[in-house]
Every structure is written in C-alpha cells, then in structure tokens.
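Student: Sequence plus predicted model, see below.
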Amino acid sequence: MKKLLLCLLFLLIPAVSEAAESLPPTLKPEAQHRDHAYTWETRHEAVKERHRNIKPEYVFIGDSITHHWAGEPADGFGQYGKDSWFRLFGPHAVTNMGFGFDYVDNAYYRIQQGELDGISPRVIILMIGTNNLGHRKDTPGACAANTRALISLIRRKCPSSKILLLGILPRKEKDLIDAIRETNRQLSRLADKRHVFFSNPGLVLQEGNSGTLRKACTMDGIHLSSTGYSILADELADLLHRMDPQYKGGKVPRPAKIDGMDPDQVHLVAIGDSITDNYRKDNLPCQDFLPIWKKYYAPYNAFNAGFNGNTTDDVLARIGGKGILDHVSPKVVQIMIGTNDTGRGNTEEETFNGICRVVNKVHSKLPHASILLVGILPSDIYNWHVAAAAYPDKKFKRDMAVNDRLARLYAKNPFVTFLDIRDVFLDGNGKVREELFCDPAVVVIKGKKAGPLHPNTEGQRLMAEAIQPTLARLMKKHSK
C-alpha cells in the first residue's frame, strides 16, 4: 500500500508543481477557432506527429506571422517567405509552430497539450502577442505576464533549450504604437541572457521611428511580405550565430560561379537597380552598355548585383533572402540605389533612411570592404507609370536633397565614400540633359514618350568615367 501511495505521489508532482505556479488571471489556456482558414486541431496534431518522428534543432512558436512564413508542417496556408526560411534554417531540422490568430493563451495550451513533449531543441524562438494587443485588446502588462507564464512552461518542458524571445512587430494601427512599445519594454525584462534572450527585430522593419511597418515589408500592415520575411531572416541569422555555435544556417548554398567567376575571385560588387543592371545590355545604338562594363568594371572582377525596379527594401530582401553577399569577400561594394524609392512616392526621409539601411547592412555583412555610395542620378520622369510622375520636379528636388544629406552624413566616414555625380547629367542651368538618357527614345507609355530616367550609351559611359577615379583609388587602397 505504501509503495502504491509513493508511486501516486510521484505521478502527481508535475501537475501539482504546474498548479502551484499560479497563472495570470488574463491567461486562458484553450484551443482557438477564430481563424477559419485552417483547422486548429489538425495542425496541433500535425506538430505533435512531427515531433514523434523528428527531433528538431529549432522550433518557432508564433501566430499567423510565423505560420505564413514557410516550413513544416506545411498545410497550404501561407508559405510567403520560402526563400528566406530556407536560407535561415536550410541545413537544420526545424518546426514551424505558428498558428494563425493565436493568442499567447492558445500557444500555452498547445504546449501544455504536448507539442514540445519528447524534444529538446537547441533554440526555441518565440514571437507571439500581437493578437492579444490588436484583437483582444490586452494591456501591455497582461500580455507580458501571459508571455512570462508561457516562457516558464517552455522552460519546464525543454529545460536545456535556449529561448529567443522576439518583440511584437509594429502594426498599422497607430493607436497600438505605444502599447506595442511598452509591451516590448516589459518583454525585454524577461531575458536573463543565460536561458532567455530578447531581441526586437521590429526596429529594422519599421519606417524610421514611426512604430508602423514599412510598406515594402508588409502585405496588409500586420503580416509580413516576402521582403519583410527576408529582412527578418537576416536579423535572426545574426542572433542564432551568436546564441548557438552549432548553427550553420543564414546562407544560401555556395554557387559554383557568380557572373562567371569563382565567388572568391569577386573583388567588386555593384549593387543597384536597373541603372546598374543595364550594364548587361548590348543593344545598339542607345543601350550599348556591356562594352562600358567590360572596360570600367570587369578588370576588377566585378559582380553586377543590380536588379531592375529595385528599391532600398528590395536590396535588403535580396541580401537577406537571396543571399547575394553570402559567399563573396569583395574589396569594394558600389551602391547606387534610391531612385525607385522616390519614384514610388517615398518621402525624402524614407528614402534617406532606406539608403542608410542598405549601407549599414552591407557594412555589417562585409566589414572589411570599402563602400562607394553613388548619389541618386537627376531625372525628369514625366509620363512614367509611377506615383512621382505626377510631380517630376518634386522627385528631382527630393533626390537631390537626399544626396545632400548623404554627403553630410558620410563626409568623414572611414568605411563609406559618397560620390555625387549629378553635374554630369545637368546643364549649366541645372536642368536634366535629356540627350544623355535613353527613355525618350525607347520608352512609350500610353502613347507618350517617357521622361529621362535611365542613361543612354553616352550617359552610361560618362557615369562610369565619373565613378572610375574614386573606384580605382578605393581598389588600390586594398592592394597595399
């Protein structure tokens, strides 16, 4: 009889210890049926089944922002960031434990009901709470208290796992900005920097210090776009490298060749939009750009990383999702970006901040490379199909103002050289020299010739000649 009572006592210890830790009154562990796009119970069972068969190195617990990203168990819901998910976790076993519309309470219930049983991931990433604030209207204190209880449960289930707690991402609702900031402040206090670590990636996804997501980073002001996921993945890769010495993600597979070269042979990377991408063209007479590239860039073993239509956020996404800088160690990175930002109606401040983000990201990826930042070229985009075409003078002034600010910012920066070549494309009266642009000759929109935006053969040659002395000086510096 004593042995029976002793066995029963041991069986009761886990339940008693969990009950002894009183839960916050706002935490209601339960299943969730608010999201009718998928069956909550089916996904819950799929996660448990996966963990009976696979022991993941990482799990990512969250709501629809995580659920939409990619990964397993896949259920046809979302998968909007496959490239960046693969780059972030590619060589590792990982489980996506995001459930659309979940509160912290629902995640607590899922884990209480066995989703982490029998596994011991090296890192558990936790990004949840936006629905508590945005839908249920919890206070910051309630959301943080619920999250503290969830972390405590995760620690009991997986005592050897590290927990990476992420701040709640910005949302479109301006009345939630202060609540999100206060919640994140309280969440940061839950980190002990031994078992629990905190990071707030929303800071790199928001517009300036606005507290709302940048347009390119979101589909609806709440959920991330593929660009947003790519930027988030890049931030998480840096964090996982610091937290876990066994982490080998954060890079795309090494390509055999980049622009026909072994990646180790690349000494110059030219990042930009169509103006840089156009160097691949050899269309006579007004777009014969390839010979210019071969003369001024190819001798430096240059990789053309320009892409038609790119904005600053697109460049960040290609760095984070496509991994365009993953396997190169260039001496110099040339950056010429921003004209599509203002073309789409971004403000001077937004464009300036976007360019600075690109520069900072390149420098963090390639700290030993010199950065040659070329200013936005003058343009006069009448008759184009973008927002700024309605006010081409405003775009021109905005671009030149951005250049002026960049010149002041980087005037004494040891890693960044700013080069403003506007004078090449302006006449003595400060007007755009249309004869140096190909658009009026080759682009027709709604039956009308488009205004000057892309240099023609002569303009591209003059541009390369203007850049060459500074580029040569920076390349020579690395040859010493």
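Tutor: It's in. Numbers count the residues shown, from 1 in each chain.

Student: When you work out contacts or count neighbours from here on, use the C-alpha atoms and nothing else.
Tutor: OK.

Student: show me what contacts the spatially closest residue to residue 347 that is not a sequence neighbour?
Tutor: In space, and not counting its chain neighbours, residue 347 is closest to residue 398: 7.5 Å by Cα to Cα, 6 or more residues apart in numbering. Neighbour list for residue 398: 342, 347, 348 [criterion: Cα atoms under 8 Å, 6 or more residues apart in numbering].

Student: Which strand or helix spans residue 398?
Tutor: helix 392-409 (DSSP states H and E).

Student: Give me the distance from that helix to the chain's centre.
Tutor: Using Cα atoms, centre = their mean, to the nearest Å, the mean C-alpha position of helix 392-409 is found 25 Å from that of the whole chain.

Student: Now it: buried residues?
Tutor: For helix 392-409, a neighbour-count test (16 or more other Cα atoms under 10 Å) marks 392, 395, 396, 398, 399, 400, 401, 402, 403, 406, 407 as buried.

Student: What lies in contact with the helix or strand hosting residue 16?
Tutor: Secondary structure from DSSP H and E places residue 16 in helix 2-20. Residues from elsewhere that reach helix 2-20 (Cα under 8 Å, 6+ apart): none.

Student: now residue 143, what's its secondary structure?
Tutor: Per DSSP: H, G, I helix; E, B strand; the rest coil, the secondary structure class of residue 143 is helix.

Student: Can you tell me the closest non-neighbouring residue to residue 403?
Tutor: Looking at residue 403 with Cα to Cα, 6+ apart, the closest residue is residue 375, at 5.5 Å.

Student: ok, second structure coming up, stack it against the first:
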Amino acid sequence: MTDSEKALSITPVARTEPWWQERHLQKMDEKKALNDDVDLLFLGDSITHSWEDTGAATWKKHYAHLKPLNLGYSGDCTEHLLWRLQNGEIDNLTPKLTVILIGTNNAGHRVESAQDTAAGVKAILNEVQSRLPKSKILILATFPRSKSKNAPMRKRVNAINDLVQHLTDNKNTFWLDIGHVFLTEDGTVLDTVMPDFLHLTSEQYQVWADAMQNTIARLMR
C-alpha cells in the first residue's frame, strides 16, 4: 500500500462525466422537493443506483412508503461518495436509517488494497455520523463478485469485508453480510443471479430486499 493509493480512497473528488454532474444536481432537487423529509437513505454505487431501474418494482413494494431517498451513483468509488456527502446531498436530512453499500469499484476499477478500500469506507462512515448524528447506519458487506469463490476478485472483496465489519459498534452503526443469498452451496455466482458476475437481475433485488427486511424494520423502529 502506498500513500498515493491510500489518498485516492479517502480524498473527496467529484467525477467529471456530464451524467454524473447532472445526477448530482437532480438529486439535490429531489431532496428539496421532498422538503428534506427522508426516513430511509441509501448511499452507494451502481448496485444501489439500479434500485431506480432494474430493482424499481421491488423498491416500490418495499421502500416507497418509508420516505426513501436513493443516492447511489453508477461507478462511484469511496472518494466520489465522500465528495457527495460533503457537497450538499445529505445536508438537513434526518433519516432514521442510512444504508451504505460501497467499495466494489475501488476493488474492481483501481484494484487497490483491501486496507485502502476499508479506509475509504471508514471515512464515509465518519462523515455520515458527523452530518447525520441521529441516524442509525447499516453498512452492507460488499456483494460477492466473479463466478468462482477462488477468483482473485472474490478474495479481494472478502478481504475488504473482513476489515470493514470491525468498523461498526452494534449500537448506532451496524453490519450486515447478505452475500450468501446470491451464492450456490459451493460459493458459485450463477449468471442467472449476476449476468456479469457483479450486477443483480431484477429478481435478485427482491432477494436483496427480503434479506434486509427484518434488519431494516428493527433499525427503523
């Protein structure tokens, strides 16, 4: 691990793609339209972003009545989410629960160390705690990647999860690993679950929601 690599995961930076900039502005407008009245907040990357399309039916069924806001952006690494947190996206919100799923792009796009990615998740956790002091926070384990349990990318994700799970205290911050629901008994990811061995099918968003249901209900009481 080098200092420069570590700096990437924990140093806030905006992305330059026009769609990303437009989504940031659109989400600021959406938050304003909701009068900042949000009880369930999702933060993440493409897997969270896709609640708006691939998982839309499940989102409507499970979360629409819970005053939700989806702040997932396709392709985001930890530093991009950190920038968004520091640039207005969660200002004035008072959610009961904040759900965080981030880190897979740090491992996949940049192939950085698990320690670097965990440092990025820790920076995000600290930022959310500082800005949303009354919110409970649920960190989800990064979902399994690659077809085989022995694939280098799978091992990299497992190493990230081994570190990140120790960031929570089970008082205000919580850890949930539901990765097993996407695997066969021998640890394989099927292409009917993740066609590219990363992103979920629409049916798997229902599986995801079912796996979180009891935890979300408990933490939002």
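Tutor: Now that the structure is in, tell me what you want to look at. The model shown is predicted, which means the values in this text are computed figures rather than measured ones.

Student: quick revisit: what is the corresponding segment of structure 2 for the helix or strand following the helix holding residue 16 of structure 1?
Tutor: Later in the chain than helix 2-20 of structure 1, the nearest helix or strand by DSSP H and E is helix 40-53. Alignment note (TM-score structural alignment): helix 40-53 of structure 1 is unmatched in structure 2.

Student: helices or strands next to whatever helix or strand comes next after helix 40-53 of structure 1 in the packing?
Tutor: Next in sequence after helix 40-53 of structure 1, counting helices and strands by DSSP H and E, comes strand 58-62. For strand 58-62 of structure 1, the packing partners by 3 or more Cα pairs under 8 Å, 6 or more residues apart in numbering; DSSP states H and E come out as strand 94-98, strand 123-127.

Student: so where in structure 2 does whichever helix or strand comes after the first one end up aligned?
Tutor: Going down the chain from strand 94-98 of structure 1, the next helix or strand is helix 104-112, by DSSP H and E. The alignment of helix 104-112 of structure 1 onto structure 2 (TM-score structural alignment) covers no residues at all.

Student: Let me know the angle separating helix 104-112 of structure 1 from strand 58-62.
Tutor: Comparing the axes of helix 104-112 of structure 1 and strand 58-62 via axes from the mean of the first three to the mean of the last three Cα atoms, to 10 degrees yields an angle of 140 degrees.

Student: What residues sit buried inside helix 104-112 of structure 1?
Tutor: Those would be 104, 105, 106, 107, 108, 109, 110, 111, 112, for helix 104-112 of structure 1 by 16+ other Cα under 10 Å.

Student: need these in CSV with distance to residue 211 of structure 1, can you?
Tutor: Formatted as CSV, the buried residues of helix 104-112 of structure 1 follow (distance: Cα to Cα, whole Å):
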residue, distance to residue 211 of structure 1
104, 22
105, 25
106, 26
107, 26
108, 28
109, 30
110, 30
111, 31
112, 33
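
Student: Which two of those residues have the greatest separation?
Tutor: 104 and 112 (12.2 Å; Cα to Cα).

Student: buried stuff in stretch 73-80 of structure 2?
Tutor: 73, 75, 76, 77, 78, 79, 80.

Student: any chance of the residues you listed in JSON lines, plus distance to residue 208 of structure 2?
Tutor: What follows is the buried residues of stretch 73-80 of structure 2, written out as JSON lines (distance: Cα to Cα, whole Å):
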{"residue": "73", "distance to residue 208 of structure 2": "18"}
{"residue": "75", "distance to residue 208 of structure 2": "20"}
{"residue": "76", "distance to residue 208 of structure 2": "20"}
{"residue": "77", "distance to residue 208 of structure 2": "21"}
{"residue": "78", "distance to residue 208 of structure 2": "22"}
{"residue": "79", "distance to residue 208 of structure 2": "25"}
{"residue": "80", "distance to residue 208 of structure 2": "24"}
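
Student: from the residues you listed, which is closest to residue 57 of structure 2?
Tutor: Nearest member of the buried residues of stretch 73-80 of structure 2 to residue 57 of structure 2, counting by Cα to Cα, is residue 73, at 18.8 Å.

Student: Would you quantify the distance from that closest one to residue 134 of structure 2?
Tutor: 24 Å (Cα to Cα, to the nearest Å).

Student: Aligned to the residue nearest to residue 403 of structure 1, what sits in structure 2?
Tutor: Under the alignment (TM-score structural alignment), residue 375 of structure 1 pairs with residue 141 in structure 2.

Student: so that match touches residue 168, yeah?
Tutor: No: when contacts are counted by Cα atoms under 8 Å, residue 141 of structure 2 is not listed as touching residue 168 (11.7 Å).

Student: okay, those two: which has more neighbours?
Tutor: residue 141 (23 against 16; other Cα atoms under 10 Å).

Student: for that one, what are its contacts?
Tutor: By Cα under 8 Å, 6+ apart, residue 141 of structure 2 lies in contact with 101, 161, 164, 165, 175, 176, 177, 178, 179.

Student: now do residue 132 of structure 2
Tutor: Residue 132 of structure 2 makes contacts with 90, 93, 94, 95, as judged by Cα under 8 Å, 6+ apart.

Student: Work out for me the element residue 293 of structure 1 sits within.
Tutor: Assigned by DSSP H and E, residue 293 of structure 1 falls in helix 290-296.

Student: okay, now the spatially closest residue to residue 110 of structure 1 that is not a sequence neighbour: neighbour count?
Tutor: Nearest non-adjacent residue to residue 110 of structure 1, counting by Cα to Cα, 6+ apart: residue 44, 7.0 Å away. Neighbour count for residue 44 of structure 1, taken as other Cα under 10 Å: 19.

Student: Cool, thanks, talk later.
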